[in-house]
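Q: structure for this input, please:
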Amino acid sequence: MPTATSPQHARIRTLEGYHEAYHLSIHHPNEFWAAVAEPFTWRRKWDTVMESDMAAGETTWFAGARLNITENCLDRHLPARGNKLALIYEPNDTKERHLRLTYRELHQRVCQFANVLLNNGVEKGDVVCLYMPMIPELSIAVLACARIGAVHSVIFAGFSATAIADRVNDAQATLVITSDGLNRGAKQIPVKRVVDEALETCPSVRKVVVVEHLGWPVQMEEERDVWYHEEAADVAKTCPAEEMKAEDPLFILYTSGSTGKPKGVVHTTAGYMVWADYTFRNVFQVEENDVFWCTADIGWVTGHTYLLYGALLAGSTTLMFEGIPTYPDAGRFWEVIDKHSVSIFYTAPTAIRALMAEPLDNVLSYSLDSLRVIGSVGEPINEEAWHWYNEHVGKGRCPLVDTWWQTETGGIMISALAGITPSVPARAGLPLPGVWPVLLRQDGTEIEGNNEEGYLAIKQAWPGIIRTTWGDHNRAVQTYFAPYPGYYFTGDGARRDENGLYRIIGRVDDVINVSGHRFGTAEIENAINQNPNVVESAVVAYPHEVKGQGIYAYIICREGACKGEADKPRVEASIIETVVAEIGKIARPDKIQLVTGLPKTRSGKIMRRILRKVAEGETSNLGDVSTLLDPAVVDEIIQGAK
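A: I've put the predicted structure just below:
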């Protein structure tokens, strides 16, 4: 077994090394994490590694330590990597030039932006909200906030004015950073106009910094709004990094709550830093010359942890993409990979399934020879998508990591380590060293052994664990720690197979109990998606007078598979046959509705709450649907259900 000072567990290279590191992390966590944290730049080392009371939702990491995360993302790399590419920016329009910034150039731009923020009254501890397109200034501004000790809260640039206002007011942000507009495929969106509407009801905001992107004229409110390029013209390219305590908040990221009010998930400085770097290096098995591309928007936690912080902490080259996978055609992802020699590619099953529906020539037209590792994030990837991704993108030679984690976990929790631990279709895999997952019965007792399923919970704190929900710690406790005292409750159901690999089977509230048989929605959807007529599906429960709960399936068909009403019975019968073949008769859908789209958040997650209400016939109170990717699809689904 490696000792506490051994580097073996900090960078895992073999299956034997994984098992040794895992044993050490569970039985001697303080020694394990002290060694992992050792290489970072600390202004002052910690007094204790971890103090945790999971029942109370109270966890502290590296208490007493002083640091600044941007010194670890940028400054410490300058002597050896100053001229190495840090950030590649690929614009939405293929006719526009891409941008490449070295670590030295990125450091200077972050310092410039930090000085602009200071000149506009931002102080340590202030909250800064960002509502911006995926352009370099977004990454730079996030790091600039961290540089001066401001708490950043990125809001995806697609949310409505109402959604922005809710988040700004909850965070009591003093400054907002935005742009004149943004490109998204063939569309151009007036971002500043949306912000102006939102801020009509946000009295805490004193300043708005506007980045010029499209060159559009915008309304500038005197004394409140300033142009970034004007403010940055005369500021210095150096800015001292503010010394932060280990548990000072780094960022707030809002997620949807069951009450309808967004939850401000808080991550703190030192623990999040260690977790982001550790998971990035080990899951993707990163090498010095890799070009890493995470397709997620920085408005979501995946963009925070892997596009930005994890990649820069590790001294890697990270790619930032403004566009969408189907613009100007469905080969855009693959064109970008070849253009920039991307070696690690990390995207969502939603994107993969959308591209599967397009002609295969869109993929086969590109070599993809630079790829070394491919990954999936956001939801469990179904088997058909896994095999398509593995065969046509990874060419059967790239390890595929299907990563399970949450906004609240800060980083990847269960996943294959690329090329090291097993990668099996429809299974997230083994937990990372430092993660102690358990399966619980409804009464909270642990389920031992393999070939079992239950509620997925985490038994021991890890550095990236949620610290609180902004302004309401009790909400964090009640949501994540009170349901099963002593555990972090994920809200997911999971199955542990005969080899100890974990398969995520859907949210606990997405488990359907059909005549006493429990089925995860993901399990049924995976079966439906095997059908050649199907592009994507979503399954929910609805009240059934005989079975207790019935299965209601919403299906998006492949183009040409269902040309009219006459085709529907054939397609529906085919889908039922597939489910019966994959799972059994007990799992056959009771109702099938063919739809052209599903209600999704802008991060690609299906809002099953809406689908459940439609299935139950309760469509009078669906809540706010304005933040969906396409709100109009809800009306279409309601009409189809009738």
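
Q: make it CA atoms for all contacts and neighbour counts henceforth
A: OK.

Q: and the helices in the stretch 201-350 of the chain, which stretches?
A: Counting by DSSP state H, counting those that start in this stretch, the segments of the stretch 201-350 of the chain that form helices are 228-231, 269-284, 301-302, 311-313, 332-340, 349-356.

Q: got TSV for those helices, with distance to residue 176 and mean neighbour count too?
A: Shown next, in TSV, are those (distance: least, C-alpha to C-alpha, whole Å; neighbours: other C-alpha atoms under 10 Å):
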stretch	distance to residue 176	mean neighbour count
helix 228-231	12	16
helix 269-284	21	25
helix 301-302	19	26
helix 311-313	24	25
helix 332-340	31	18
helix 349-356	30	19
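
Q: can you tell which of those is closest to residue 168?
A: Residue 168 lies closest, by C-alpha to C-alpha, to one member of the helices of the stretch 201-350 of the chain: helix 301-302, at 17.7 Å.

Q: if we can go back for a sec, could you dump the helices of the stretch 201-350 of the chain to TSV with distance to residue 36?
A: Output for the helices of the stretch 201-350 of the chain, formatted as TSV (distance: least, C-alpha to C-alpha, whole Å):
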stretch	distance to residue 36
helix 228-231	38
helix 269-284	8
helix 301-302	22
helix 311-313	13
helix 332-340	31
helix 349-356	31
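
Q: let's compare: structure for the following, please.
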Amino acid sequence: MSLPQKFKAWEGLYKRWAEDPEGFWREFVERTSHLIYWAKKPEKIFEWQPPEPFKWFVGGYTNAGYSAVDYKTGLLGDKVAYIYLNPEAGAERKVTYGELAALVYKFSAAMRATGVKKGDTILVYMPNSIEAVAAILAAARIGAVSTTVFAGFSPKAVADRIELVEPKIVFTQDHSLRRGRKIPLKANIDEALKISAWRPSLVVVKKTEEGGDVPMERGRDMWLEEFLEMGKGHSAHPEFVESNEPLFVLPTSGTTAKPKPVVHVHGGYQVWIVYGALLVYGLSANDLIFNTSDIGWIVGQSYIVFAPLIMGATSILFDGAIDYPKPDLFWEVVEKYKPTLIWTSPTAARLLMRYGTNLARRHDLSSVTRVVTAGEVLNPEVWRWLYEDVFRRRVPVIDHWWQTELAGPTIGYYYALVSGMPHGLEHMEIKPGSAGVPLPGVEVEVVDERGNPAPPGHKGTLVIKRPHPGMTPTLWRDHQRYLNDYWGRYEGKMVYYTGDAAHMDEDGYIWFAGRADEVIKIAGHRIGTIEVESALVSHPAVAEAAVVGVPDPLRGEAIAAFVVLRPGWQPTEGLKKDLIEHVRKTFGPIAVFAGVEFVNMLPKTRSGKIMRRVLKRMWTGEPLGDLSTIEDEASIEEVKEAVSKMKFIKTAES
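A: A predicted model of the protein is given here:
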């Protein structure tokens, strides 16, 4: 890849990797040996004989749980690892590296006492909590494989995941709180285990006063205290595993089809999340991280559980909604605990933007040195609000791109560079709306529908031309599905199809337009959903928007838009017309609308991604498909009603 002057800070890394990929990664393993522990150094960096799974750092023995816990305790024992916050419950708990290690050792011994061994699986159905983190880390330390399920999924969705991974133990808690509602997690698991034929043991964490009133099934269920007591006298020693052995299985969030059980492995996963932490986030042991994600998603696994501990940083472990019980709760947390790095989603940023700038400016935000978002494209208007209005051009606001399948940053902006290489706290030119450029070690192409390279500025599908260390090598117990769903041929070689529509500009920046199957085709023009949504959000009345392409007999497709208004704006027919004209002026006259409707909420996955396929299927009357990952079922009913009201809107070119 030829890089213009503005990328010179990464040029040495690109060149070194391009000239000797294996030497590049071998050197990185050596340079990060104080962060990632290797009981035995890798014998070979990369091995791949398609269609077999590729392997990274072959012959190396390590353990992600050991790197995160044991390897840090001697040096950082008294340092705070986590500040647990649950504002609804009024809970705050600080846990040091030493205290976390002691708890993880107890979990490790208790797992062994209950028969969990290397290669066995456990499942965690809990919100963000110290106990959930300890279970994940303990499983890793003894060579077991964890699956974390977002603590809000329905019993049927949980049952599906239990049958998928067949865990020996399921960890849950009695209840959780969400926006004033009590979520009966133990009852959900009870119902899931009635649906599933699999029979695991069940460990329950008591979080509420009435926890003891929760029904417990004799011979199957036990309280956490009973479970930990069983571990007394059993070994808590770590199990070092070959680099390519599984660390955890994480189903995708389900914006497209039925979730896929993504596998991440000990060696490549550790290397990639540390690499991204250094290059994109500038993460160090001096950081206090406020990451609003959940441990049920890849962001939570990588940048709440594993990477911050491996880096020796402190994290706020936040359990709750960022705007409940008060709309400025997020900013209040920033002022009180003084994080240096905010890691959040575009969805959360749009929510905060709805409440206005004044709410943010009432609080001292001076501790923050950078803001990072991912999950969906950060609309330019929202980026400008964070960068200019909230942080007054003082700190970089960094969008970037990756997937559950990719473990960590893959397209991004540099913030700080690897120690020992060109370095310094600097950041590259940010183009609002673009996810940045491929990280050194990542080779991409944008290809058209025929599989040919798309010229700069032309939309296509982003492909990754060779595996990077963080890329999932397979799906759990279904490698053929992995090959079928992700891999194709390009220039005679196998390449990874991301499924995301994008274009590359003349400078090498990548601009994402949504999922490839969500691109709207109007009279031969390919329009990205993100482009139209960003145009809508740039109107002062709009807080959020989702658009899909719907059948149109003349043009092939037209745009159906669903809009959430900011406070103070009223839904009117006049405003609909204003929004359409605004988009046509901002984006272009090729934006032909089938309809615009106002809603109070959009159907999203529990990780905050808009479920556009659901919107489209509502319009066409097709079955809605898998809804196990939806955040709020009420949004489905609301949008159904909105669809019933829509009618084709005549425009100048209609």
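
Q: of all the helices of the stretch 201-350 of the first structure, which one is nearest residue 572 of the first structure?
A: helix 349-356 (20.1 Å).

Q: in the second structure, point out the residues matching the closest one.
A: Using TM-score structural alignment, helix 349-356 of the first structure corresponds to residues 346-353 of the second structure.

Q: which one of the helices of the stretch 201-350 of the first structure lies closest to residue 436 of the first structure?
A: Among the helices of the stretch 201-350 of the first structure, helix 269-284 comes nearest to residue 436 of the first structure, with 14.7 Å by C-alpha to C-alpha.

Q: what's the closest one packed up against?
A: Packing partners of helix 269-284 of the first structure (3 or more C-alpha pairs under 8 Å, 6 or more residues apart in numbering; DSSP states H and E): helix 29-37, strand 58-63, helix 69-73, strand 244-245, helix 311-313.

Q: pretty sure residue 119 of the second structure sits against residue 143.
A: Yes: between residue 119 of the second structure and residue 143 a contact is recorded at 6.1 Å, counting by C-alpha atoms under 8 Å.

Q: between those two, which is the more surrounded one?
A: Neighbour totals were compared for residue 119 of the second structure and residue 143, and residue 143 leads with 28 against 16 (other C-alpha atoms under 10 Å).

Q: tell me how far residue 527 of the first structure lies from residue 552 of the first structure.
A: Distance of residue 527 of the first structure to residue 552 of the first structure, computed by C-alpha to C-alpha, to the nearest Å: 14 Å.

Q: the alignment partner in the first structure of residue 540 of the second structure and residue 571 of the first structure, how far apart?
A: Taking TM-score structural alignment, the alignment pairs residue 540 of the second structure with residue 532 from the first structure. Look at residue 532 of the first structure and residue 571 of the first structure: by C-alpha to C-alpha, they are 10 Å apart.

Q: who's more crowded, those two?
A: residue 571 (20 against 15).

Q: roughly how far does the residue mapped onto that one from the second structure sit from residue 533 of the second structure?
A: Using TM-score structural alignment as the criterion, residue 571 of the first structure maps onto residue 575 of the second structure. Residue 575 of the second structure sits 16 Å away from residue 533 of the second structure, going by C-alpha to C-alpha.

Q: pretty sure residue 359 of the first structure is in a strand, no?
A: No: assessed with DSSP: H, G, I helix; E, B strand; the rest coil, residue 359 of the first structure is coil; it does not lie in a strand.

Q: what number of residues lie near it?
A: Residue 359 of the first structure, neighbours per other C-alpha under 10 Å, totals 11.

Q: check contacts around the counterpart of residue 597 of the first structure in the second structure.
A: Residue 597 of the first structure maps onto residue 601 of the second structure when the alignment is built from TM-score structural alignment. Residue 601 of the second structure sits next to 564, 635, 638 when contact means C-alpha atoms under 8 Å, 6 or more residues apart in numbering.

Q: at 7 Å instead, please
A: Applying C-alpha atoms under 7 Å, 6 or more residues apart in numbering to residue 601 of the second structure gives the contacts 564, 635.

Q: and the gap between it and residue 544 of the second structure?
A: As for residue 601 of the second structure, its distance to residue 544 of the second structure is 9 Å (criterion: C-alpha to C-alpha).

Q: quick check: neighbours shared by the two?
A: Residues touching both residue 601 of the second structure and residue 544 by C-alpha under 7 Å, 6+ apart: residue 564.

Q: mind listing the helices for the stretch 501-642 of the first structure?
A: Along the stretch 501-642 of the first structure, counting by DSSP H, counting those that start in this stretch, helices occupy 521-528, 568-582, 608-615, 632-641.

Q: residue 324 of the first structure: which of these is closest?
A: helix 632-641 (19.7 Å).

Q: so the closest one corresponds to what in the second structure?
A: Mapped onto the second structure using TM-score structural alignment, helix 632-641 of the first structure covers residues 634-643.

Q: and the matching stretch, what's buried?
A: For stretch 634-643 of the second structure, the buried set under the neighbour-count rule, 16 or more other C-alpha atoms under 10 Å, comprises 635-636, 638-639, 642-643.

Q: is it possible to get TSV of those that adds distance to residue 302 of the second structure?
A: Formatted as TSV, these follow (distance: C-alpha to C-alpha, whole Å):
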residue	distance to residue 302 of the second structure
635	29
636	31
638	34
639	33
642	38
643	38
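
Q: closest one to residue 258 of the second structure out of those residues, please.
A: residue 636 (17.7 Å).

Q: gap between the closest one and residue 613 of the second structure?
A: Counting by C-alpha to C-alpha, the gap from residue 636 of the second structure to residue 613 of the second structure is 12 Å.

Q: same question, residue 95 of the second structure
A: 42 Å.

Q: same deal with residue 164 of the second structure?
A: Relative to residue 613 of the second structure, and taking C-alpha to C-alpha, residue 164 of the second structure is found at 24 Å.

Q: check residue 168 of the second structure too.
A: The spacing between residue 168 of the second structure and residue 613 of the second structure, counted by C-alpha to C-alpha, is 35 Å.

Q: same check on residue 161 of the second structure?
A: As judged by C-alpha to C-alpha, residue 161 of the second structure and residue 613 of the second structure stand 22 Å apart.

Q: got it, and residue 99 of the second structure?
A: 45 Å.

Q: these two: who's more crowded?
A: It is residue 613, of residue 99 of the second structure and residue 613, that has more neighbours when counted by other C-alpha under 10 Å, with 20 against 17.

Q: check contacts around that one.
A: Applying C-alpha under 7 Å, 6+ apart, the residues near residue 613 of the second structure are residue 256.

Q: what residue of the first structure matches up with it?
A: Applying TM-score structural alignment, one finds that residue 613 of the second structure aligns to residue 609 in the first structure.
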